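S.K.: here is a sequence together with a model predicted from it:
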Amino acid sequence: MGEGDILTDLERSDEDCILRFADGASYKLSYLSIRSRCQCAKCKPRQENEQRIIELEEELSRLMLEKPQVELVGRYGIRFEWPTGCSSGIHSFSHLRKVSEELGKQLD
């Protein structure tokens, strides 16, 4: 994990969150984006190709994605507790940075 990947702040709203990293970069990211990129053993196989990712996102978008509970895991990641599904995946700070860069909106 690079120093810039360290998450320094997580500001949560009802549908999305703002992630701030040690290098000063900030991203607005939807909970759907985070949930659809879960790395747990149950969710990861559903991301093996573009078609499966689309199917997973469609399934998740039909669910009512409520604001998840968040738990810090050590000094390297966060566990999101989703009211409508998976709560076993740990999202490392470097994984959250990658998802933020790919799917989030960079803020000034």
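M.R.: Perfect, I can see it now. Residues are numbered from 1 along each chain as shown.
S.K.: going forward, measure contacts and count neighbours with C-alpha atoms only.
M.R.: OK.
S.K.: and for Arg62, the neighbour number?
M.R.: 8 (other Cα atoms under 10 Å).
S.K.: also Cys38?
M.R.: A count of nearby residues for Cys38, using other Cα under 10 Å, gives 23.
S.K.: how about the nearest residue to it, chain neighbours excluded?
M.R.: Spatial nearest neighbour of Cys38, chain neighbours left out: Gly89 (6.0 Å); criterion: Cα to Cα, 6 or more residues apart in numbering.
S.K.: here comes the other one, which I'd like you to weigh against the first:
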Amino acid sequence: MEIPELNRLERREFDMHLTWSDGTEHEVTYDDLRHACPCAKCAPQRNDDQSSMILRRSVEKLPKEMPTVRPVGNYALSFDWNNGCSSGIHRFERIWRLGEKLDPDNGKAYVHGAW
């Protein structure tokens, strides 16, 4: 999937405002971002609806905070939280899908191991 380049990311109290090179703008809440963490610990918890709901509830119970954001190469961002998981590397396509209110996992269950 070809997506525009991320031109600007504004961190706000409960969400971030993203502006892309084609003029598209998104708001992504920190709760949605945390729920969509692609790390090996969090991703399997979204494989079925019940586990995903449990993960969502645990994310919503965490204290609200604004993460530190750092680039990962030229393809992704990492979000560092004072509490909860900070292991996920969020590719720009994943962040775009969150902004578009699409499944960031693109309907694919987490599979551990070599591909």
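M.R.: Happy to help now that I have it. Model, not experiment: these values are computed from the prediction.
S.K.: contact partners for the residue nearest to Cys38 of the first structure?
M.R.: Residues near Gly89 of the first structure by Cα atoms under 8 Å, 6 or more residues apart in numbering: Cys38, Gln39, Cys40, Ala41, Arg79, Phe80.
S.K.: and if we set it to 6 Å?
M.R.: Cys38, Gln39, Cys40 (Cα atoms under 6 Å, 6 or more residues apart in numbering).
S.K.: the first one matches what in the second structure?
M.R.: Taking TM-score structural alignment, Cys38 of the first structure has Cys37 as its aligned residue in the second structure.
S.K.: and that match, which of the three is it?
M.R.: What DSSP: H, G, I helix; E, B strand; the rest coil gives for Cys37 of the second structure is coil.
S.K.: let me see the ranges of the strands in the second structure.
M.R.: In the second structure, the strands defined using DSSP state E lie at 6-11, 15-20, 25-29, 68-72, 76-80, 89-91.
S.K.: to Pro44 of the second structure, which of these lies closest?
M.R.: Nearest to Pro44 of the second structure among the strands of the second structure is strand 89-91; the distance by Cα to Cα comes to 15.1 Å.
S.K.: report the separation between the closest residue to Ile34 of the first structure other than its chain neighbours and Phe93 of the first structure.
M.R.: In space, Ile34 of the first structure comes closest to Val99 once its chain neighbours are excluded; the distance is 7.2 Å by Cα to Cα, 6+ apart. Distance, Val99 of the first structure to Phe93 of the first structure, using Cα to Cα, to the nearest Å: 10 Å.
S.K.: what do you get for Leu19 of the first structure?
M.R.: 10 Å.
S.K.: quick check: buried residues in the longest helix along the first structure?
M.R.: For the first structure, the helix reaching the highest residue count under DSSP state H is reported as helix 50-62. Using 16 or more other Cα atoms under 10 Å as the burial criterion, the residues of helix 50-62 of the first structure that qualify are Ile53, Leu56, Glu57, Leu60.
S.K.: wait, which of those is closest to Lys105 of the first structure?
M.R.: Nearest member of the buried residues of helix 50-62 of the first structure to Lys105 of the first structure, counting by Cα to Cα, is Glu57, at 18.2 Å.
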